[in-house]
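In: Take this sequence and fold it.
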Amino acid sequence: MKKITAALLHFWETLFHGLRAGIHPVFLVFHHDVKLVFKNISTIIIAAGLAFLPSLYAWINIYACWDPYANTGNLPVAIVSKDQGAVYNGKVMNAGDEILAELKKNKSIGWDFVDEWQANYGLNQGKYYAMIEVPDNFSARLLTLTSSTPQKPVITYRTNQKLNSIATKITDAAKTKLVENIKSNFVKTVTSEVINTVKTEMKTTSLDASKIKELKTTLSQANETITTLKKYISTASTDSANFQIYLNKSSALLPKVNAQMSNLQNILSADRELAQNTETTIRSVSTNLNTDMQQVNLINQKNQQMLALLQQANANAISKDTLALMQQTTSICNAADALLQSDRTTLNALSQSYNLPALSLAADSLQYVDKLILNERDTLKQQMAILSVDASKEKTAKALTVLSKLSDSIADQLTALSARLATDTQPVLNSLISNFSLQLGNAGKIAQAENTLLPQMNALAAFNTASGQITSSQAAQLNKTLTTVQESLNTLLTKVGTITEEDLDYVTDLITNHPGEIADFISSPVTVKEVDIYNSSTFGVGVAPFYTVLAIWIGALLSCALLTVNFEPKQIGGWKLNLVQKHFGKMLMFLCLSLLQSMIIVLGDVFLLGVHPADFQLLLGLTALTSVTFTILIFTLVSLFGNVGKAIAVVMMVFQIAGAGGIYPIQTNPQIFGMLAPLWPFSYAIDYFREAIAGPVWSSVQHNVRAMFFFIVGFLLLAIFKKPFHLFTEKMEKIYKKAQI
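Out: Okay, the predicted model is just below:
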């Protein structure tokens, strides 16, 4: 037991001596530096200057930004009104003059009322930050808002952004507020006029419960009328649907009808052509019959003349001329036969085609006459053969007698046939010609009717398509519209049903006795209630965290720049010093100076400027934490890297001013600053200073404090690399001295 106790005592004794040997020289270095500060008045003045100098940076900037918006009345803005005015309800209205009158009462901006030339000249020369011009038709256009064709009035706003970008933002806000006031005042004026008109009408018109009841009855009747109308539309829609089915069927048959009509046209065309040809043929037959009968009569007469010549000839000697005459007569008979054969064939064809017995009889008569002529021809041939062998007088006389009788018989038959053709055949042919003429006329009428019918049927098909699309859609749309109107009527009917006589009295009293309140409410129906969760009172209080943190950084950087961070003696008080002990010993002196600087800054913020923190003790504690963090960070950089470390500290400060969200929200900066913000101690220091001043959210305070401790621990551990970097730093210092920069 004694051995264990002795071992523990030895361990603690060894640990104590080890810690004492490591830490005690650090405090000896600190004590040495403190004595040097108070050794003479010069060092005291330098130390005091270093203590107070950073606070001036913070106080001056905070005071300059304390309440800039309270002094916007000093910003010169030119106002020009060229408004000619307008007449409304018999009253002259000049909105431009009203704007000038209102602005003369408004001291938030330095309004300067000048003419157009002075305003433009002053704006270009930098005398005015902005210019607002009311045009000559401003009132006239403003009053068009009460008409069916409104035109927006225009106010011209010009700025000189070259002078100051923030000033133009302030004047822009003033311009926006001016426009809002114009709108509000105009609506208030028009509403007042409307209410006064209603008030006048109410004096001449009594509004009581009986009229409300009449209104309810009227609305109910209108509702019932719409219901009935919807039923009619539904019935009409059903009839339209049935008619549509019929039209669809008609449209389906229309292609077939068109094809059949086309075939009918072809048939009519062929029939018309056939009828024309047939009519022509019949007319030709009629003409040919008359001509042929005349020709046959002439032939018979010639035969008789030739027979007479033969009888008068010398019976003793038949000359060659007699035989020649007989041969000529034979040829004439052949010609007559050809004519009669042609006419007979045509009459038989017509008789068979149209079943006309009269034509058949005429053809038979022609055939009979033709046989007689052929007999005469054959007899001539026989007599010519006889006479050519034996041309005695007796034989010749006998032959001539036979031929003469035959010729007389033919003449009689021709006479009878001509009479029959004139009485029986020719009327039949004339009737056929009339029938075919009538048939041609009917065919023409059919073709004309068909030409009229086809476009009408096509139009019916087009109507089918259009009516199918229009009628159904219009019926549905009308039904939908009526339903909407009916719903609105029902809603109105419900609301009217809730109106009581007390409500009417209240409305009457409101319009009669409180028109101003109504106009004011309509012109500005919404009032914004601003509630500040953390009231920073003025802009200066809002920027105090940023400038305070920046001043603490500048104080630590200034100390490291003006005072040496190296301890030259190799031992002190009998203790041999290493580089790490010298490093931390000198750091203690800088920590004390930075704490003094920071406390002066913060106490001046509170008691000189009037920044009233929500938690003063928290503010002091966070100030100390900020001072320690910044000093350790900057001192370590300068101690390890010398002048390079000072440059690094300056670069960090520049980035932190722009990208720590001190003045503008970090979200409004370029994205790169938002990405780098978590790397800067400024981000956390500014946040927890705001918490202490406006009211702490402890979770946020704890988060920021933890981040600052990470910086402290990280840069304390960097002191381990003091020895490796010491050689580099000394070498760089020698280079600077040698270069005499």
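In: hey, let's count contacts and neighbours off CA atoms from now on
Out: OK.
In: now the helices: where do they sit in the stretch 401-550 of the chain?
Out: Counting by DSSP state H, counting those that start in this stretch, the stretch 401-550 of the chain has helices at residues 426-497, 501-513, 515-523, 539-562.
In: so how far is the first one from its chain's centroid?
Out: In other words, helix 426-497. With Cα atoms, centre = their mean, to the nearest Å as the basis, the distance from the averaged C-alpha position of helix 426-497 to the chain average is 39 Å.
In: Also stretch 203-218?
Out: Stretch 203-218 has its C-alpha centroid displaced from the chain centroid by 47 Å (Cα atoms, centre = their mean).
In: Check stretch 720-738 too.
Out: The answer for stretch 720-738 is 69 Å, by Cα atoms, centre = their mean.
In: now what about that stretch, what contacts it?
Out: 579, 580, 583, 639, 640, 641, 642 (Cα atoms under 8 Å, 6 or more residues apart in numbering).
In: switch the cut-off to 7 Å
Out: 579, 580, 640, 641, 642 (Cα atoms under 7 Å, 6 or more residues apart in numbering).
In: To compare against the first, here's the next sequence to fold:
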Amino acid sequence: MKNVWTIFRTDMLHIRSSVIALIIAIGLILMPSFYAWFNIYANWDPYDSTGDMKVAVANSDKGYQGDLLPAKVNMGDQVSNALRANDSLDWTFVNEDKAKSGVESGEYYAAIVIPEDFSTDLFSLLNEGTADSGKTDKTKARQAQLVYYSNPKKNPIGSTVTDQGASTVRQQISDTLTSSVAQTAAGTLDSVASYLDTDQSARSISALSANLRRQSADLSDAADLASSYAGLADSAASLLDASGKSMERTKRSLQSSTVDMDGITGKLGDASTSIDRVNANMADGLDSAANAFDNVGDNAEEALGKPAAGSANTAAALRAISTNRIRPMIASLTQYRNTLVSIRETLHTEPAKAAIDRAIADVDRTLKRLNATDTKINDAADQAEAKGQAINDSGKDIAAQAQASAQSIRDLNKSYQDNVVATLSGVTDSAKRTGTDAKALVDETTSALADVTGRTDGSGSAGALTNIKELTANIDTAHDTLLEQSKKLGETADKLDEAMASGGVEEVRKLLSQPTDTIALAMTTPVTTKRIAVYPIANNGSAMTPFYTLLAIWVGAMFLSIILKANVSDRISAALDRPRPWQLYLGRGLTFVAFSLAQTTVLGLGDLLYLRAQATDPLLFMLCLWWSSLVSSMLVYTLAAVFNTVGKAICAALMVSQIAGIGGTFPVEMLPGVFRQLYPYLPFSHGITALREAVGGFYGNVYWEQMGRMGIYLVVALLIGFTLYTPVTRAMAKTSTLISSTMAMN
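Out: Okay, the predicted model is just below:
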């Protein structure tokens, strides 16, 4: 090792003995620091100095005025005023032509042009456009556009900064519009809050709840009414069907007078409202049944007056009258009675129930007479079969009974009008006081009923029956819908009462009592981002310190390989005691390492003490720099010493590839694929990772792992130096001689 130290001491003495050499040595030590410091300081906080970058703004907006927004609004002027108060860029306000020419000449980094129809397009949702056909078209909403001109040729980073400025303008416009709408909405909420502060609000809510419950009850009554009318319509249809069959039977068998079914059908179309039509249908049904019973008596008396030879036919005719005409009427009146019973169950007042009870009693008396008539006809038929002769006395008795039954049926019509119609009309009047939904549904039912009764156009009782069935189906639908709406109103009233009981109104009052600006801000910016830096770094300069500091170390090592001689001269070798090749290699290597460590010490202390770059642990920061300096200087020296000129070229290529491939300025993932593949194998990548740990903060053993990986390159350099120094140096000597012979290259 004596020869190694002799070479190192001799090199230092020779440099110190020459003033020029000493100046060059000092320059070698300081040069990497100046390179790093200038770059770090230049990147210390560049985005804080964008206020001097000129960006032209040309406002050609003519404004907007429409029916929904009668006051003229010029968003271009508002944007310009907002930019005048913004100092992030040097906004220069010119006309459109000067803005464009200024970007082309390089006077401005960029230009933002607000077109003349900017406000019109911005408020197009509030405006009625005109389609190509000349007709009003409300659907042509247009997106307002800003025209942005940039000049990347002037400066690529400047173009990126001005792009951000254009985004700021766009965001400013969006915030202005949203804020205006939010302020208006917040003002409305403030009015609501003021109202909630008064006692009148509680009384109004209570009154609203009571009204809702009352309307719910009215809708429920209307539903019950609809169901009742459906039953009445079914009874009317049954009576019409029974009386129609009776008239048809009279026409075919006894050839007597027929009942005018067209008249019945005509009566169905005379009603002015849907309820009147149902009532008319019922009255017509009862009248038809009474007329049919008038004919029943005549037909029975005629059949009983036939000679004895026709007794068998007389009995058959009598039974046919009972089966086909009287019993269907009994069934129809029974159905009518059941309907009245159902109506009574839905009523809530005693007078109304008493009226329906009277109607039921009238029906019972009529049914009793019809059953008595039916019994007498069947008894007469039995006598005719037994005696084999006509029974004139029975015929007169039956005729009288039939006339009494017919009159009883006619009395039912008056009973229906006096008791049933009068009672249900009272419920109808209550139903008319319900809300809009109930009215719409009743109107729909009325229209359906009018359509049904209006279509009885002389087609006989069959057409009337078909229409009445459709009427019944529509009334059933109305019943279901009314019940549903009644339930919804009841639920709404329950929720209002619950809110009042639980203090919900008080909660709303507290919410709306906040300042209008606060509510508007919450509406315009419902979501904000809370930025938490896991490893906070004070400024951009500190963040760039690892890259530029390590790069300066490698640059310093490259300068050393150019200025210092990589091989020991023959004169120095002659003064040594039988030097070996590895001693010569290490001796000059110590000189390289000493200069590199001196460069790094000045560089690192300048970063910490002069620039005040951030360092979580200054000692580990310096240790990483020294270790990187040792690795880089030995690697560069070994390549230059072993491979001479070719080795220096390899060092230059290695440094260039590391600058592009280590992700110093851009993330590695943004680099081309070839650099991403090289990244793990470059010594610079491990050094910068370790140094970033010392600057921003440590995670696990990342720092020491990266330091250990850098040591691999030191081992590789020493292996190359110890094994190849002598044989390769001799071979490269011939190459160096050939290069020197060109008289132009060294």
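In: where does the TM-score land?
Out: Put the two chains on top of each other and the TM-score (TM-score structural alignment, normalised by the length of structure 1) is 0.58; 466 aligned residues with a Cα RMSD of 3.5 Å.
In: Can I get the contacts of stretch 720-738 of structure 1 in a markdown table including secondary structure?
Out: Putting these into a markdown table (DSSP: H, G, I helix; E, B strand; the rest coil) gives the following:
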| residue | secondary structure |
| --- | --- |
| 579 | helix |
| 580 | helix |
| 640 | helix |
| 641 | helix |
| 642 | coil |
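In: now, the most widely separated pair of these?
Out: Maximum pairwise distance among those (Cα to Cα): 15.4 Å, between 580 and 642.
In: If you count surrounding residues, which of the two has more?
Out: residue 642 (24 against 16; other Cα atoms under 10 Å).
In: The more buried one corresponds to which position in structure 2?
Out: Counting by TM-score structural alignment, residue 642 of structure 1 lines up with residue 644 in structure 2.
In: Find the helix or strand that residue 91 of structure 2 is a member of.
Out: strand 90-93 (DSSP states H and E).
In: How far does that strand sit from its chain's centre?
Out: Strand 90-93 of structure 2 has its C-alpha centroid displaced from the chain centroid by 39 Å (Cα atoms, centre = their mean).
In: what's the matching range in structure 1 for that strand?
Out: Aligned using TM-score structural alignment, strand 90-93 of structure 2 spans residues 110-113 in structure 1.
In: before we move on, what about stretch 463-473 of structure 2?
Out: Against structure 1, stretch 463-473 of structure 2 falls on no residues (TM-score structural alignment).
In: whereabouts in structure 2 does stretch 239-259 of structure 1 align?
Out: Going by TM-score structural alignment, stretch 239-259 of structure 1 sits over no part of structure 2.
In: Show me what residue 631 of structure 1 lines up with in structure 2.
Out: So, by TM-score structural alignment, residue 631 of structure 1 is matched to residue 633.
In: Its match: helix or strand, and which one exactly?
Out: Using DSSP H and E, residue 633 of structure 2 sits within helix 618-661.
In: Who are the packing partners of that helix?
Out: Using 3 or more Cα pairs under 7 Å, 6 or more residues apart in numbering; DSSP states H and E, the elements in contact with helix 618-661 of structure 2 are helix 540-563, helix 581-605, helix 673-678, helix 683-696, helix 702-740.
In: hmm, back to that, average gap between the match of strand 90-93 of structure 2 and structure 2?
Out: Its aligned residues in structure 2 lie a mean 0.7 Å from stretch 110-113 of structure 1 after superposition (mean Cα distance after the TM-score superposition for structure 1).
In: Could you identify which of the helices of the stretch 401-550 of structure 1 is most buried?
Out: Ranked by average neighbour count under the criterion mean count of other Cα atoms under 10 Å, those are headed by helix 539-562 at a mean of 23.
In: average distance between it and structure 2?
Out: So helix 539-562 of structure 1 averages 0.9 Å relative to structure 2 (mean Cα distance after the TM-score superposition for structure 1).
In: That helix - contacts with which helices or strands?
Out: Against helix 539-562 of structure 1 (3+ Cα pairs under 7 Å, 6+ apart) you get helix 41-64, helix 579-604, helix 616-641, helix 681-694.
In: Run the angle between the first one and helix 539-562 for me.
Out: With axes from the mean of the first three to the mean of the last three Cα atoms, to 10 degrees applied, the angle from helix 41-64 of structure 1 to helix 539-562 works out at 150 degrees.
In: right, and the helix or strand after helix 41-64 of structure 1?
Out: strand 76-81.
In: ok, the aligned residue in structure 2 for residue 676 of structure 1 - contacts?
Out: Matched by TM-score structural alignment, residue 676 of structure 1 corresponds to residue 678 in structure 2. Contact analysis of residue 678 of structure 2 by Cα under 7 Å, 6+ apart lists residue 661.
In: isn't residue 113 of structure 1 right up against residue 82?
Out: No: with contact defined as Cα atoms under 7 Å, residue 113 of structure 1 does not count as touching residue 82 (11.6 Å).
In: Quickly compare the helices and strands packed on helix 539-562 of structure 1 and say which is most buried.
Out: Of these, helix 681-694 is the most buried (mean count of other Cα under 10 Å), at a mean of 24.
In: post-alignment, the helix holding residue 633 of structure 2 versus structure 1, mean distance?
Out: Mean for helix 618-661 of structure 2 is 0.5 Å (mean Cα distance after the TM-score superposition for structure 1).
In: Can you name every helix or strand that the lengthiest helix in structure 1 contacts?
Out: Identified as the longest helix of structure 1 according to DSSP state H is helix 209-312. If you count contacts as 3+ Cα pairs under 7 Å, 6+ apart, helix 209-312 of structure 1 packs onto helix 320-354, helix 393-420, helix 426-497.
In: helices or strands next to the first one in the packing?
Out: If I follow you right, that is helix 320-354 of structure 1. helix 209-312, helix 357-389.
In: Throw the ones you listed into TSV and include mean neighbour count and distance to residue 140 of structure 1, thanks.
Out: Putting those into TSV (neighbours: other Cα atoms under 10 Å; distance: least, Cα to Cα, whole Å) gives the following:
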stretch	mean neighbour count	distance to residue 140 of structure 1
helix 209-312	15	39
helix 357-389	19	103
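In: Include distance to residue 720 of structure 1 when you put those helices into a markdown table, please.
Out: Formatted as a markdown table, these follow (distance: least, Cα to Cα, whole Å):
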| stretch | distance to residue 720 of structure 1 |
| --- | --- |
| helix 209-312 | 93 |
| helix 357-389 | 148 |
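In: Out of the ones you listed, the one nearest residue 432 of structure 1 is which?
Out: Among those, the nearest to residue 432 of structure 1 by Cα to Cα is helix 209-312 (7.5 Å).
In: where's the closest one relative to the chain centroid, distance-wise?
Out: 54 Å.
In: and it with helix 426-497, angle?
Out: Using the same axes, to 10 degrees: helix 209-312 of structure 1 against helix 426-497 is 170 degrees.
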